[in-house]
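Asks: no sequence on this one, just coordinates:
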């Protein structure tokens, strides 16, 4: 019989589900190997309809009491939850690095603090939601944010802990109960999340975790009619399938999907800062949905800027993500490595020029060299489709109109980055680019109060601040006629 737990980087991690406040096993299991070195990380419980139904039922049973606490009543336990994440920071970071190949230093110093903030920020934000009145000549509109019910949270493998807590924080703060479906390629930190939530005092059934393959556990979960909300981060193709399931039960759905984001560099920009930021798009082996993978450079500075980028990219050391000097770790899985390699080989065959990289690194089986293609046409696959690897394309433009046209020339609209020295010009370009987030002279700066999401096939809905609660709550208006009560008391 397969073990129900594994020692990962010296941390004991349960390989079973977390349902109704206890560990639940499954007869079926799937193997989980580390992309770092191929080591066995254990056989994880593979759930299906049985486990998904159990988890939704446990969440439904726990919902009335959790919702009745109100934002103030939920605040202490959510604060303790956030503190627990920080206290287990070294464990979380070490496990996530082995499980998905992300950089250990980044996990420790950025991912874990952000995960804790995702919980505490939304717990605090929820306190002010009910103090919202809209005055009218005849009535006072009292706007309420009521918990919706059970939310299914389906999260990706490129940053499991950070992106799961980005959903967990507002969902729980709103008063919902939740069922998390972790990514099968990197499920382990979501298992740790359940332990930390339990230790913080979350009541049984408030937070549940169902492990498994998307086609089995995920499909069963999104087709459960007991859900009130489905939040999904992942591929556009999978979102279409989930959207069909949500439609059958008229279940609210929010999705943050793929991207093919432009990175525009104007001639008057700070070219040194821009070049460093371009090289930074290789972080996490390019497995970042927000990455600016299409480098669009004003033609007059092409030669000079290319040399700056080349020098910066040369410092993006490929290696073991546990080493401090490493900047680019492995791709997540052999299937994904084959996918990225396929894009690269087809681009070569189509005539694109490899400026650097373009092949497997000698570091290990799943490590790919940071790659840059030039000679790319706007309609080429490599310029249109999301590769989700350390692969960038290089194009030039001669005026703002051309830059905007190229930037908007894909089906996506998740994010964009612009380096420009003139504020008026920068705002004109930024306003015209179709994207949920457009960074100007910076990258990946996230304010949890600001809206985040995608346009076009990059998603539906926005998260962040009140925008998250707009999704996770049933918003009610109580319209009271002025002067219609004799008194306010009993």
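Replies: Sure thing, it's come through. From a predicted model like this one, the values you see are computed outputs, not experimental measurements.

Asks: okay, CA-based contacts and neighbour counts for the rest of this
Replies: Will do.

Asks: compute the number of surrounding residues for residue 246.
Replies: Counted by other Cα atoms under 10 Å, the residues lying close to residue 246 total 21.

Asks: for it, which residues are in contact?
Replies: 222, 223, 230, 252, 253 (Cα atoms under 8 Å, 6 or more residues apart in numbering).

Asks: would you map the helices across the stretch 151-300 of the chain?
Replies: 160-173, 188-200, 219-222, 236-248, 271-279 (DSSP state H, counting those that start in this stretch).

Asks: of the ones you listed, flag the one that's most buried.
Replies: Of all those, helix 160-173 has the most neighbours on average by mean count of other Cα atoms under 10 Å, namely a mean of 26.

Asks: packing partners for that helix?
Replies: With contacts taken as 3 or more Cα pairs under 8 Å, 6 or more residues apart in numbering; DSSP states H and E, helix 160-173 sits against helix 70-87, helix 112-125, strand 150-154, strand 177-181, helix 188-200, helix 465-472.

Asks: tell me, what residue is most central in this protein?
Replies: residue 163 (4.2 Å; Cα atoms, centre = their mean).

Asks: to residue 350, which of the helices and strands packed on helix 160-173 lies closest?
Replies: strand 150-154 (36.1 Å; Cα to Cα).

Asks: tell me the most buried of the helices and strands packed on helix 160-173?
Replies: strand 177-181 (a mean of 30).

Asks: taking strand 150-154 as reference, get the angle to that one.
Replies: 20 degrees (axes from the mean of the first three to the mean of the last three Cα atoms, to 10 degrees).

Asks: so what touches strand 177-181?
Replies: Applying Cα under 8 Å, 6+ apart, the set of residues contacting strand 177-181 is 55-56, 59-60, 62-63, 66, 149-155, 164, 168, 171-172, 205-212, 217-218.

Asks: take the one below as the second:
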């Protein structure tokens, strides 16, 4: 078996199917976003690999699904343990492969990945046979595993989002096929090593690498798939929904964001500005970031000065260095997309408050940027950039702030700073799947996560994840002898 050497970490470039590594005759090149150096060639998932993965998952499903949640839990706990044993490797791989900050991986992502597996394994214990008592009967509500599920994750957070979906899918008793992002597949490959070492039955967890147009398309259009969970772009989601819909396969779609960051006149401007600078983390490649700054006109000048001071202190550089706060854009194609948004906005009259150009550190780096004098209907305000580019608009009243906040086709998240009661009242009027008041990034696995409008369909987290990955069934047990009669329904 051939292995890649990435910063001293050995990782397979091949698929993981039925407990074994499987190579492909066709491969695609992988480069690091840090300095464009070649990382190796990755096996492309062809029709035979998709078929083998589906068959393997189908074969493993009867035994895995027959286990109780309590019986599956030790496997998943060991899976989390094996992720922890490889913590340094996961950190180095994703930093080299996707440009994610090494410090963020070490202190946030890897611990969260372990928790994703453990928490859902534990929560699954609470789901079975929940009784609903009525006068006539006891309703035993069951969450039965759906079958073979496909998980497709994006390149901005491969490890975290893979485990976020795999945790409930596996804990529910499904067998999974993970399709990693082609621009950053390596931590998903290492995840297969962790699952193998944990003793997951062959076929319970499979990894098939490849492009969305080739491998992904074959997976989501197969009638044997029971569920598709996807995080990514709106255009891709539309295609997935259409392909899966032909077989009436349910989809969970967590998509893009164009979230508002509202600064009310009674906000703590220093705290709001410090939080605002966080929107540049992962080079702005974060779907839930507040990218549209809506600032009350009375405090706009002071807020801009405060945030500028924070942005000027940001350390742009190599994500493998502990002090780095802003790393590279994932791919040359994405960099061109980001730069194009800014160039067109400036040509249309936008004013650059800071940034606005490529960064001198490296070929795939872009300056943290803020654009003002942008129209509500403009491309830069309405469409997701997915880079370190923010916009700033002012408002004169709460009603105007809410109108601007709700004035896009997206509705994923949001941030609202102000006196707590005031900010909470405004936040409740913003049409999003979630919104943070005087904070950012607070998450709990028991809480729902997802968007409205073009930001997605469905919710992930807590019971919501299991309701998607399970067939919910009501077992009705009468409390009195039942007498059949055509006069009663």
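Replies: That came through, no problem. Bear in mind the structure is a predicted one, so any value in this text is a computation, not a measurement.

Asks: most neighbours of all the contacts of residue 246 of the first structure, which one?
Replies: Busiest of the contacts of residue 246 of the first structure [other Cα under 10 Å] is residue 222, holding 27 neighbours.

Asks: residue in the second structure matching that residue?
Replies: Taking TM-score structural alignment, residue 222 of the first structure has residue 220 as its aligned residue in the second structure.

Asks: ok so, going back, need the helices and strands packed on helix 160-173 of the first structure in TSV (columns: distance to residue 310 of the first structure).
Replies: Shown next, in TSV, are those (distance: least, Cα to Cα, whole Å):
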stretch	distance to residue 310 of the first structure
helix 70-87	37
helix 112-125	31
strand 150-154	37
strand 177-181	40
helix 188-200	35
helix 465-472	39
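
Asks: go through these and name the closest to residue 43 of the first structure.
Replies: Checking these against residue 43 of the first structure by Cα to Cα gives helix 188-200 as the closest, at 11.0 Å.

Asks: same for that closest one, what does it pack against?
Replies: strand 11-14, strand 17-19, helix 70-87, helix 89-100, helix 160-173, strand 207-209.

Asks: what is the corresponding segment of the second structure for that helix?
Replies: Counting by TM-score structural alignment, helix 188-200 of the first structure corresponds to 186-198 in the second structure.

Asks: then stretch 117-129 of the first structure?
Replies: Counting by TM-score structural alignment, stretch 117-129 of the first structure corresponds to 115-127 in the second structure.

Asks: residues of the helix of greatest length in the first structure that come out buried?
Replies: Determined from DSSP state H, the single longest helix within the first structure is helix 49-68. The neighbour-count check on helix 49-68 of the first structure (16 or more other Cα atoms under 10 Å) flags 49, 51-63, 66-67 as buried.

Asks: tell me what angle it forms with helix 160-173.
Replies: Using the same axes, to 10 degrees, helix 49-68 of the first structure lies at 50 degrees relative to helix 160-173.

Asks: helix 49-68 of the first structure to helix 70-87, inter-axis angle?
Replies: Using the same axes, to 10 degrees: helix 49-68 of the first structure against helix 70-87 is 120 degrees.

Asks: once aligned to the second structure, how far is helix 49-68 of the first structure on average?
Replies: The superposed helix 49-68 of the first structure is, by mean Cα distance after the TM-score superposition for the first structure, a mean 0.8 Å from where its aligned residues fall in the second structure.

Asks: what does that helix correspond to over in the second structure?
Replies: Using TM-score structural alignment, helix 49-68 of the first structure pairs with 47-66 in the second structure.

Asks: can you list contacts of that stretch?
Replies: 17-18, 72, 145, 147-148, 172-177, 201-208, 215, 218-219, 224-225.

Asks: now find how far off-centre that stretch is within its chain.
Replies: 25 Å (Cα atoms, centre = their mean, to the nearest Å).

Asks: do the same with stretch 29-38 of the second structure
Replies: Put simply, stretch 29-38 of the second structure sits 23 Å off its chain's centre (Cα atoms, centre = their mean).

Asks: show the end-to-end separation of it, please.
Replies: Using Cα to Cα, to the nearest Å, one end of stretch 29-38 of the second structure lies 7 Å from the other.

Asks: ok, stretch 220-236 of the second structure next?
Replies: For stretch 220-236 of the second structure, the end-to-end distance is 11 Å (Cα to Cα).

Asks: buried residues in stretch 127-139 of the first structure, which are they?
Replies: 127, 129.

Asks: for it, which outside residues touch it?
Replies: By Cα under 8 Å, 6+ apart, the list of residues contacting stretch 127-139 of the first structure reads 71-72, 140-145, 466, 479-482.

Asks: let's see 7 Å
Replies: For stretch 127-139 of the first structure, the external contacting residues (Cα atoms under 7 Å, 6 or more residues apart in numbering) are 71, 72, 140, 141, 142, 143, 144, 145, 479, 480, 481, 482.

Asks: map residue 364 of the second structure across to the first structure for me.
Replies: By TM-score structural alignment, residue 364 of the second structure lines up with residue 366.
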